[in-house]
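Structure of the sequence below:
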Amino acid sequence: MYRKYLGLLAGAASIGALAHAQTPEEIEQYKKMTIFQLGAAVAVNNEPYRNFNGGDPNKLVVPFYVYNKNNLTLAGPNISYRFWRPLDVQISAEGKYRFQNYEEDDSPFLEGMGDRNGTFEVGLKAQKRYNRLRLQAEGFVDAAGQHDGYELTARATLEVGNGRMISFRPLVGVSYQSENLIQYYYGITNAEARVNQAVGDGTFMDRPAYFADGGAVTPFAGAQVRVRLSRRLAFQGQVKSAFLPDGITDSAIVEKDNRTSAFFGLSYALSGPGVKPGQWL
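This next block holds a predicted model:
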């Protein structure tokens, strides 16, 4: 269960690394600093599979870290290196772990499906800032041979807070997941299909074969928040919900039309903007 949340925390924790930077000059200044944060958070994950975890979201307390220096950012197993900035568009090479997986004992409706694993993906990300608006586009492919597919994503975030003491960023976006990716996580092969299979409490299920018919577009929305409690201590969190299309919800193992994740935690800056030796808070 632990691995289901590290990717969420690694990605969401990095929202605070440059949250206080507003102008291009401030951003460049902070990039030259060494930013190192440690923290712990409560992560919540609500998967769309039928009777997943008995219908209750998974909850877990886990640690996280963020390191940023120059053009390099490390956050858990994720890595980002900014290597080009044409026309003020920041382009980076990225590697990240997809923490999307299930085990067949997570639900009686998944029994006999085998396990689906997360995977390491590589790709490119481009982003452009317009004052408080940030636009991002990215593409990732499976580099570890699990789903053998790809995902393309475009998102927009808007800075609503003052960016220094309080940062609140609503976000919206859309992703395109390839046929192979959908088939791996939501498909049902002929060998995995079941008819009138007992699932407990005297109930039975039919699980017909399901094969993805091309890729699917999934819109999503959410919000990021960061509140600076002191020079070193900050509260931060993220909530995100993806609204699943028919190409996913038509699968017999799926019962919900959304996939929601969230985390809320505290981070402690060992180094970074405003942090001075001898100041512990």
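
CA only for contacts and neighbour counts going forward, please
Noted.

Skipping adjacent residues, who's closest to residue 154 in space?
Leaving aside its sequence neighbours, residue 154 sits nearest to residue 137 (Cα to Cα, 6 or more residues apart in numbering; 4.4 Å).

Which residues are in contact with the one you found?
Contacts here follow Cα atoms under 8 Å, 6 or more residues apart in numbering; on that basis residue 137 touches 125, 126, 127, 152, 153, 154, 155.

Output these as TSV; include the columns neighbour count and distance to residue 260.
Putting these into TSV (neighbours: other Cα atoms under 10 Å; distance: Cα to Cα, whole Å) gives the following:
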residue	neighbour count	distance to residue 260
125	20	23
126	18	25
127	18	24
152	18	19
153	18	17
154	18	18
155	18	17
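
Spit out the contact partners of residue 269.
Taking Cα under 8 Å, 6+ apart as the test, what residue 269 contacts is 35, 36, 37, 38, 231, 232, 233, 275.

and what of residue 11?
By Cα under 8 Å, 6+ apart, residue 11 lies in contact with 75, 78.

try 7 Å this time
Counting by Cα atoms under 7 Å, 6 or more residues apart in numbering, residue 11 makes contact with residue 75.

That one should be in a helix, yeah?
Yes. In this structure, residue 11 lies within a helix as judged by DSSP: H, G, I helix; E, B strand; the rest coil.

compare with the first, here's sequence two:
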Amino acid sequence: MPSSYPLVSISHGSASRVAVVALLAVGLGAAVTAKAQAPADGEPSFPTWGLGLGVMSEQEPYAGIGRDNTPLPLLQFENRYIHLFGPRIEFKLPGLDIGDSQQLNFGIVGQYDGSGYEEDDAPILNGMAKRRGGFWAGAAVEWSSSFVDVSAEWLADASGNSNGQVVSLGLERTWQLGKRVLLTPHVGASWQDENYVDYYFGVRESEARLDRPAYIGESAVNIEAGVRGVYMFDRHHSVLMGVEVTGLADEIKDSPLVDRSTTNSLYLGYLYRF
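The predicted model follows:
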């Protein structure tokens, strides 16, 4: 089952780069895996292993927090039942073939999300209670065709910190340019429920001050667009890149903690496949 789910940032906290790179890695790693595994009979060879290192650069929405640049290790493993890349794991379920060029794929997914902040991350957060990330789990489905891949995913906060839920929808298509380059533009939308938005962007009455009034978060829909790319030197060595821009919903932009209407992330990495 290809793991080409949408590149959708489910978080925008001081450590949201963890969630961003998880989904970047899913799409980038799937492209590398699909290309490198494709033998003459069309059946992928399992299992596969990969190790690498990447760098994430992200601009976050909180006021006073500058651009964050962080090195991130990459670990990939895939067989017929499991796909692991970075902090995300997928348990593959039986798919459904629809004709010669269409397929429905299903999976149970889990990932660590390092979203959240501490009060010393920025002056606007002074006096705020710490917001934590945690482990998220849910389900994903993908309709794959020769024209476009459409995917949907539901995740819930299994750690119970925000008690939030996120539903993501994405569309993407991969083009092969020559023998070595794969390019995947994508667009998506991410719905975040009121628990999620209030936890990460709300201000409690006990946290309010003159320049930070109390704020109750409501459910929101963010819009994302970007492109992923892979340059394959050979079956073992690949360079991965990703660029994404997210338009924040009004329910997030209106938070007194936020001072921008968009966020963006850049990713560059190297992967060695055994």
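
Quick TM-score on the pair, please.
The TM-score (TM-score structural alignment, normalised by the length of the second structure) is 0.86; 255 aligned residues with a Cα RMSD of 2.4 Å.

any chance of the contacts of residue 137 of the first structure in a markdown table, with secondary structure too?
Shown next, in a markdown table, are the contacts of residue 137 of the first structure (three-state DSSP):
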| residue | secondary structure |
| --- | --- |
| 125 | strand |
| 126 | strand |
| 127 | strand |
| 152 | strand |
| 153 | strand |
| 154 | strand |
| 155 | strand |
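
Can you say which two of these are spatially most distant?
Distances among the contacts of residue 137 of the first structure were taken as Cα to Cα; the most separated pair is 127 and 152, at 13.8 Å.

coming back round to it: where neighbours are concerned, which of the contacts of residue 269 of the first structure has the most?
residue 37 (25 neighbours; other Cα atoms under 10 Å).

The closest residue to it other than its chain neighbours and residue 40 of the first structure, how far apart?
Leaving aside its sequence neighbours, residue 37 of the first structure sits nearest to residue 269 (Cα to Cα, 6+ apart; 4.3 Å). Distance, residue 269 of the first structure to residue 40 of the first structure, using Cα to Cα, to the nearest Å: 12 Å.

next one: residue 63 of the first structure
Taking Cα to Cα, one finds residue 63 of the first structure at 4 Å from residue 40 of the first structure.

likewise residue 258 of the first structure?
Distance from residue 258 of the first structure to residue 40 of the first structure, by Cα to Cα: 26 Å.

buried stuff in stretch 142-149 of the second structure?
By 16 or more other Cα atoms under 10 Å, the buried positions in stretch 142-149 of the second structure come out as 142, 143, 144, 145, 149.

For residue 107 of the second structure, state which of those residues is nearest.
Nearest to residue 107 of the second structure among these is residue 142, at 8.9 Å by Cα to Cα.

how close does the closest one get to residue 262 of the second structure?
In this view, residue 142 of the second structure and residue 262 of the second structure are 27 Å apart by Cα to Cα.

ok, now residue 71 of the second structure?
With Cα to Cα as the criterion, residue 71 of the second structure and residue 262 of the second structure are 23 Å apart.

Pick out whichever of these two has more residues nearby.
With neighbours defined as other Cα under 10 Å, residue 71 of the second structure and residue 262 compare such that residue 262 has more, 17 against 13.

List the residues that contact the counterpart of that one in the first structure.
Under the alignment (TM-score structural alignment), residue 262 of the second structure maps onto residue 258 of the first structure. By Cα under 7 Å, 6+ apart, the residues touching residue 258 of the first structure are 48, 241, 242, 243, 244.

Run a quick neighbour tally on the closest residue to residue 258 of the first structure other than its chain neighbours.
Take residue 258 of the first structure and drop its neighbours on the chain: the residue closest to it by Cα to Cα, 6+ apart is residue 243, 4.5 Å away. Here the number of neighbours of residue 243 of the first structure (other Cα under 10 Å) works out to 17.

And residue 158 of the second structure, by the same measure?
With other Cα under 10 Å as criterion, residue 158 of the second structure counts 18.

Quick check: the aligned residue for it in the first structure?
Looks like residue 158 of the second structure aligns to residue 143 there (TM-score structural alignment).

Pretty sure residue 98 is one of the things that match touches, is it not?
No. If you go by Cα atoms under 7 Å, residue 143 of the first structure and residue 98 don't touch, sitting 10.7 Å apart.

Need the overlap of contacts for these two.
120, 121.

on that earlier part again, can I get the contacts of residue 258 of the first structure in TSV with distance to residue 169 of the first structure?
Compiled in TSV, the contacts of residue 258 of the first structure are given as follows (distance: Cα to Cα, whole Å):
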residue	distance to residue 169 of the first structure
48	25
241	15
242	17
243	19
244	23
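
Considering these, which is situated nearest to residue 254 of the first structure?
For the contacts of residue 258 of the first structure, the nearest to residue 254 of the first structure is residue 48 (5.6 Å; Cα to Cα).

Now do that closest one against residue 145 of the first structure, distance only.
Counting by Cα to Cα - residue 48 of the first structure and residue 145 of the first structure are separated by 24 Å.

These two: who's more crowded?
Taking other Cα under 10 Å, residue 48 of the first structure and residue 145 do not tie; residue 48 has more neighbours (20 against 11).

In the second structure, what residue corresponds to that one?
Using TM-score structural alignment, residue 48 of the first structure sits opposite residue 61 in the second structure.

Distance of that match relative to residue 47 of the second structure?
Going from residue 61 of the second structure to residue 47 of the second structure by Cα to Cα gives 39 Å.

Contact partners for the closest residue to residue 258 of the second structure other than its chain neighbours?
Nearest residue to residue 258 of the second structure in three dimensions, chain neighbours excluded: residue 62, at 4.5 Å (Cα to Cα, 6+ apart). When contacts are counted by Cα under 7 Å, 6+ apart, residue 62 of the second structure touches 257, 258, 259.

and if you look at residue 7 of the first structure?
97, 98, 99.

Name the SS class of it, please.
helix.

returning to what we had before: in the second structure, which of the contacts of residue 269 of the first structure still touch?
With both residues aligned by TM-score structural alignment, their matches' Cα atoms under 8 Å, the contacts of the contacts of residue 269 of the first structure that the second structure also has are 35, 36, 37, 38, 231, 232, 233.
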